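# 3D model of this:
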Amino acid sequence: MNPTRRTVLIAATATAGAALAPSPLATAAPRAAAATPPHASYWYPDTLPAGAPGPGITWRSLKSWRAADDPDLDCNAASVPLAARFTPTPANATARSGQARIQALVSFGPTSGNPSQGSATADHYALTHWAYLDELVFWGGSAGEGLILAPNAPVVDAAHRHGVPVLGNVFLPPAAYGGQLQWTRDLVQRDAAGHYPLAAQLVAVAAAYGFDGWFLNAETGGGNTALGTAVLGFVQELRALAAARGQRVTWYDAMTVNGTVSWQGALNSQNQAFFRAADDMFVDFRWSAGTLASSGTKADGLGRSRYQLWAGVDVESNGSGTYVDWDAIVPAGKPHITSVGLYRPEWTRNHLPADQRAPEYFHAADDRFWTGRSLDPARPDASDPWRAPAVSVADRSTVTSVPFASVFNTGHGLRWYEEGAVTSDAPWNHLGLQDRLPSRRWVVRTAGKRPTVTFDFADAWRGGSSVLVAGEPDQPVVVDLYQTRLPIGVNTVVELTYRSESGEVNVESAVATAEPSTAGETPPYRYLAVNSVNAVKTVNGWQTVTVPLTGLSGTVHALGVRLTATEGPVRWRLGGLAVRADGTPPAPAAPSGARVTAANGGDLRLAWNPAPGTVRHHTLHRLLPDGTRRFLGATAQRAYFLSGLRPEQGEKAARFEVRAVGELYNASTPVTVTHPW
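I've put the predicted structure just below:
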């Protein structure tokens, strides 16, 4: 990547905050070694730098990596398979399916010291607009830390839940930033049989860690035609091996076929061999309208889709204020030219001043970036110079099976809530706990005053956030929530959990059993009374109501709520939504075999055997001597790292409880493990 157009990641010396970082199941016997916090993995191809690594950095060779010897493998393996997704009728007349796609290159943290599974801060890039993404690259790497990055488990789990594949990153940096041509040669070395052993290693890592392939960014100059030929052979073999495991390979437009680094800003004779060898290609930022047009034509001539070309858009510095010649990529009223490659959209967090890093500020900037100035994908602002993804690209959904539930957990929060009560007042982030979230944020339909709709972190039913509707609506308001393909059975119900903080609101469930006839139209909702339903329970000020889908059949295509204010102003929260069979759902089976796998004073690694069946996540509590429970954390994995524990007065052993949480947020009985002090 052109070093004048982006910030190169340099070696970081500080780790993220004191995390209660979770980790997957430890398959070996309990280790005698001290418990250490798990971090995302990174490697050099083979040769390590001269000297010694900086504080907090571990130098590793990918060539010598073995899954059986990886001490943090289980802490870094994703738990959620890649979900299938579908494309509903677009929310507006300009968003299209089957044309341009969106890729994002995101740095979620430093190369070294990036927690495997969450940390104790809400100040985190909690990406939620997955519905517009087709590929996520876990960006990073530096000459002083490592060049090959495996995505951490929370990112992969959140992306997979929304149907988005995640690629690890291979970054061979320019010499000006410490790059060594030897590392390129190491990557493409061949064995006695003529194969590329590190290609097999990359595929093995992705398979073991549960992500979806690799982004190759070779920017170290000084090569020759022989090296270019070797790199091409490596890419060809990597793609063949990757395809056999359901993985993909994306090539970055930097190295040319003669082995030199020369960013083309186009698909042309200098890089088309690499494009043909890979699944996709990121086109460097120096493209023009003419080079993108010729690139699309060349891709067509090669028998490949022009939408397998990602036109790079550098948003690291200015985000949604970046000037882009959008008509060169996604022209209005004409077929799209190529796809879009967004470089560093985490600007939506990084540009915020220190005193405005609370989640609400981040989500406001992020919604502006992905949805556009109108903040409503059904009402795009044609005068907005920033052509947000929602304006050009149709959203997708993975909500296709019953039971389905969401508590609108964005994967970070200021506190942790269970049934409306605060069970931990510590801020946190863990993207692996993120729900499948509404894709169209926020479509609000009303003939009167439009209220604001946001994720809010001041109160929640479960997790860390809820949906807040606030304003003075003078006409009924419909809020679209989910586009779905949920089969309706004879006893299917919609369950809503909500509370009113001010005003009086009549609530109805909006259910559509068909698609709108054209893009941008309102789904053909039927409105089902909620307030008059008898099956209501109230806990900590939150009401839970079940609404039978009596008289409906077929498939639910869209879900929302209709709110009619009878007294205002209104502050109304939605804390949970579920579609399930009527009756009390069975609790999931309990995990088993809970154990301490490593210990060092008050730092512990716990692991357990998951129960069969679908488990959304696990919760951990400490059982105190007085019989009360203290919430410690939650994880989508099957193990957990705890730090800084201390004995309670008179306590000879700490007792921990692990519970499985099902799709409908019902918890299993606990499995208990003790640890003597």
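# could you use CA atoms for every contact and neighbour count after this?
Will do.
# please name every helix or strand in contact with the helix or strand hosting residue 363.
Using DSSP states H and E, residue 363 sits in helix 359-371. With contacts defined as 3 or more Cα pairs under 8 Å, 6 or more residues apart in numbering; DSSP states H and E, the packing partners of helix 359-371 are helix 347-350, helix 389-392, strand 452-456.
# longest single helix anywhere in this structure?
helix 225-244 (DSSP state H).
# check which residues of it are buried.
Across helix 225-244, burial judged by 16 or more other Cα atoms under 10 Å covers 227-243.
# what's the answer for stretch 573-592, then?
Using 16+ other Cα under 10 Å as the test for burial, stretch 573-592 gives 573-582, 587-592.
# what's the most distant pair in those?
Using Cα to Cα, the buried residues of stretch 573-592 span at most 36.7 Å, a distance reached by 573 and 592.
# in the helix holding residue 363, what counts as buried?
Buried-residue list, helix 359-371, by 16+ other Cα under 10 Å: 359, 360, 362, 363, 365, 366, 367, 368, 369, 370, 371.
# show me the contacts for the first one.
Listed by Cα atoms under 8 Å, 6 or more residues apart in numbering, the contact partners of residue 359 are 122, 123, 412, 413, 457.
# next, the second sequence, to be compared with the first:
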Amino acid sequence: MPKGQKESEFGYSDKSDLINSFMNYNPQTDKDAKFNVASVPLATRQQAAGSNQNQDKTGTTRHHAMGVVNKNTSGTPAQGNHNFDGYNFTNWSYVDEYTGWAGAINEGIIVLPSADIIDAAHTNGTEMLGIIYFDGFFGLTADALKGFFDKDEAGNYKIVDKHIEVADYFGFDGWFWNNQANANPGTVDEAEVTAVMAQYSAKVKQQNKKQRIVMYHNALGYGDQLATDYLTNGADNYISDFGFSNGQKLENANDKEYAFKNHTMININSYWGSLKQGNYDFNYEVKGKNGYSTSYASFAMADTYKDFAQGSGVGIKQSINKQKNFRDNDKALFVGPHGDPSQVTDKETGIAPIIGERTPIIGEQFSTNFSTGNGIDFYSGGQKVSDEQFIWNHRGVTDIMPTYQWIVENTNGNNFGADFSYEKAYAKGNSVSFAAKEWDENNAKYIGGNLKTNGKTKAKLFGSNMKISNQKISMKVSAMREAIDLITKSDPSINFAFELKFANGGEKTITPTSVEFVKGSQNWYDLETDLSEFSGDTLTEIGISFTGTKDLDKVFVDLGELAVTKPSLESKLDFVDDIKYEYLIKDHDFNTANIRMYWDAAPGTVERYEVYQIVNGEYKILGTTRTNAYFVENIDLSLGDKIAVKAINKYDENDFKITIRGINH
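I've put the predicted structure just below:
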């Protein structure tokens, strides 16, 4: 739960009621459940235009990622926290399923993914799985599993219905069963494990639930027969053991039929040195070595996260340097040694040479602010709404991430690269920033780029499969050299364009027909144009470009929003119902308050809720969420006694509604 929501932080010390049986758990009566429920349904996605010639273009080569999404199993925040450091993953276009690795005999062997990481995954079309953690290497015993295999009078395993119920209620997509129980010999009957799995698979299909079951076994003493047992009895995927068996052969099964379900596992931790050097041949390890697997599973993917222990500087600069190190490691893993998926070869390290990119941009509209779900300040509508440094982390407000990270082409002397930046944002906490590729560790930021007369920088950002009729396309951009605005209408030093590709019309460079300053913003401009002339065609790639009209150095270009919207589909928001306080705890000595609050979801297409305290008529940000439940702590009541919840339209930031309630009300 979020900090401040544990019973001990409300003054309780009795822990006897904190250990609940999974079988007896009822989310309907759990007051904490509302904070843990995902609010974003799984986005449908399709194969995008590929970034290189080596990768699979059919979608039959899949990637199951297993990574630590939180440092500890216990104490995981459901509604974010004020710690910038975290595994804020961005390369969703290469991941079909994600298991948040967690669990231990002393912390729990059935672990649900937290709401924030479910919403981040679902926004980008990736399935998120909970984990059943049977680890006989680290203390699991038969006694610890007492009751797990109990049946009812009809012979049904009771645990099956509970797993379906819990996944359905909290909004995630099924379970990864890490079955290493018999590393401690005799802990489980393997045939019974298979029977539970088979019953789960059958019931999910009977109930028309879109849930999956993925099996892993280290095959200690069992050979390869378990792979066949699992897959022929309903498992959606089977993961081979750490690359050592490298795609276990499926005995007594049609190899071709099951090959795409058989994922060869590579332990990122074991091969990290080779990965960083760019000389680990993923293609051979996954497909060429054995012929029994066409798919891939990455274990310890978040070992890139271990670099959070490193980073020069102090305070927030150290955190930003750590985050940069993490992104560089993730880049090496996903797109290879060049930092560009279009440049990687089939013999080099990287997931991009294997997995073709996927995209959730397949409807008639899309909008993104590129939020990674964290920041060192908070922005709304191009304005900083945190009056002091406001460090925050809530992966639940992660946006659709760029499909291609990063394909940037410079000509005529420009030297810009792309990356996420927390220096400036249009909304939430970050933008996509174009600057020189050199990183200044002392100031924890990139060095400004060189903009040349007629120098052009072109970035391919998204794959899509969007039917065009009467939509418009827009971007929010800022271009600065020190304190000088480069987009001014009177004498612009830089011109922007949309770089689009259509299924029938080919590549098009489209100049915006409208360039308007965003009132009240910090040098942000709204650029847009109509797409009606392409009606009937399909938009397959989306990017931007900018061209210099003068020679300038130290230039920073920030992209804060990119959207394709359709006016006829506008859905106006209404106010949220009255904000309800579940608990309001005041500390009269310090004149502060902690509040657990919730509200009915606002009608309309809500992108997010922003929670504020009203201070002298101004709105002071307290946090943001996509869930209709939130917790705020240590509110200084001397500053103001009113709370506001602002609902913001997903496709029109000017369509918002604010509901206010007094703290003493």
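# how alike are these chains, TM-score-wise?
TM-score for the superposed pair, counting by TM-score structural alignment, normalised by the length of the second structure: 0.84. Supporting figures: 607 aligned residues with a Cα RMSD of 3.0 Å.
# residue closest to the middle of the second structure?
For the second structure, the residue nearest the mean C-alpha position is residue 120 (3.5 Å; Cα atoms, centre = their mean).
# where in the first structure does the host helix or strand of it fall?
If you go by DSSP H and E, residue 120 of the second structure is part of helix 115-123. Taken onto the first structure by TM-score structural alignment, helix 115-123 of the second structure occupies residues 153-161 there.
# tell me how far residue 552 of the first structure lies from residue 292 of the first structure.
Per Cα to Cα, to the nearest Å, residue 552 of the first structure is found 49 Å from residue 292 of the first structure.
# higher neighbour count, these two?
Remark: of residue 552 of the first structure and residue 292, residue 292 carries more neighbours, 23 against 16, as counted by other Cα atoms under 10 Å.
# what's the offset of the helix or strand harbouring the more buried one from the middle of its chain?
Assigned by DSSP H and E, residue 292 of the first structure belongs to helix 289-301. The chain centre lies 31 Å from the centre of helix 289-301 of the first structure; the measure is Cα atoms, centre = their mean, to the nearest Å.
# residue boundaries of the strands in the stretch 101-250 of the second structure?
Using DSSP state E, counting those that start in this stretch, the strands of the stretch 101-250 of the second structure run over 110-111, 127-135, 174-180, 212-217, 237-239.
# of these, which is nearest residue 596 of the second structure?
That would be strand 110-111 among the strands of the stretch 101-250 of the second structure, by Cα to Cα, at 23.8 Å.
# report all helices and strands that that closest one contacts.
Counting contacts by 3+ Cα pairs under 8 Å, 6+ apart, strand 110-111 of the second structure packs against strand 127-135.
# how far away is whatever residue of the first structure lines up with residue 332 of the second structure from residue 97 of the first structure?
Mapped onto the first structure by TM-score structural alignment, residue 332 of the second structure lines up with residue 368. Per Cα to Cα, residue 368 of the first structure is found 22 Å from residue 97 of the first structure.
# same question for residue 426 of the first structure.
Residue 426 of the first structure is 42 Å from residue 97 of the first structure, by Cα to Cα.
# starting at the chain centroid, how far to the helix holding residue 120 of the second structure?
Distance, stretch centre to chain centre, for helix 115-123 of the second structure: 6 Å (Cα atoms, centre = their mean).
# is it true that residue 621 of the second structure touches residue 611?
Yes - using Cα atoms under 8 Å, residue 621 of the second structure is in contact with residue 611, at 6.2 Å.
# check contacts around residue 180 of the first structure.
Neighbour list for residue 180 of the first structure: 172, 173, 174, 220 [criterion: Cα under 8 Å, 6+ apart].
# could you list the buried residues of stretch 310-323 of the first structure?
For stretch 310-323 of the first structure, burial by neighbour count (16+ other Cα under 10 Å) applies to 310, 311, 312, 313, 314, 315, 316, 317, 319, 320.
# quick one: map the second one onto the second structure.
It stands for residue 311 of the first structure. Match for residue 311 of the first structure (TM-score structural alignment): residue 264.
# that match against residue 249, yeah?
No - the criterion here is Cα under 8 Å, and residue 264 of the second structure misses it with residue 249 at 11.0 Å.
# once you drop chain neighbours, what's closest to residue 227 of the second structure?
In space, and not counting its chain neighbours, residue 227 of the second structure is closest to residue 250: 6.0 Å by Cα to Cα, 6 or more residues apart in numbering.
# for the one you found, give its distance to residue 291 of the second structure.
Relative to residue 291 of the second structure, and taking Cα to Cα, residue 250 of the second structure is found at 11 Å.
# neighbour count for these two, which is higher?
Using other Cα under 10 Å, the more surrounded residue of residue 250 of the second structure and residue 291 is residue 250, with 22 against 16.
# so the more buried one makes contact with residue 225?
Yes - counting by Cα under 8 Å, residue 250 of the second structure does reach residue 225; the two are 7.0 Å apart.
# let me see the contact set for the counterpart of residue 648 of the second structure in the first structure.
Matched to the first structure by TM-score structural alignment, residue 648 of the second structure sits across from residue 661. Residue 661 of the first structure is in contact with 588, 615, 616, 617, 618, 619, 667, 668, counting by Cα under 8 Å, 6+ apart.
# show me what contacts the closest residue to residue 661 of the first structure other than its chain neighbours?
Using Cα to Cα, 6+ apart and skipping residues adjacent in sequence, the residue nearest residue 661 of the first structure is residue 667, 4.4 Å away. Contact partners of residue 667 of the first structure, counting by Cα under 8 Å, 6+ apart, are 587, 588, 659, 660, 661.
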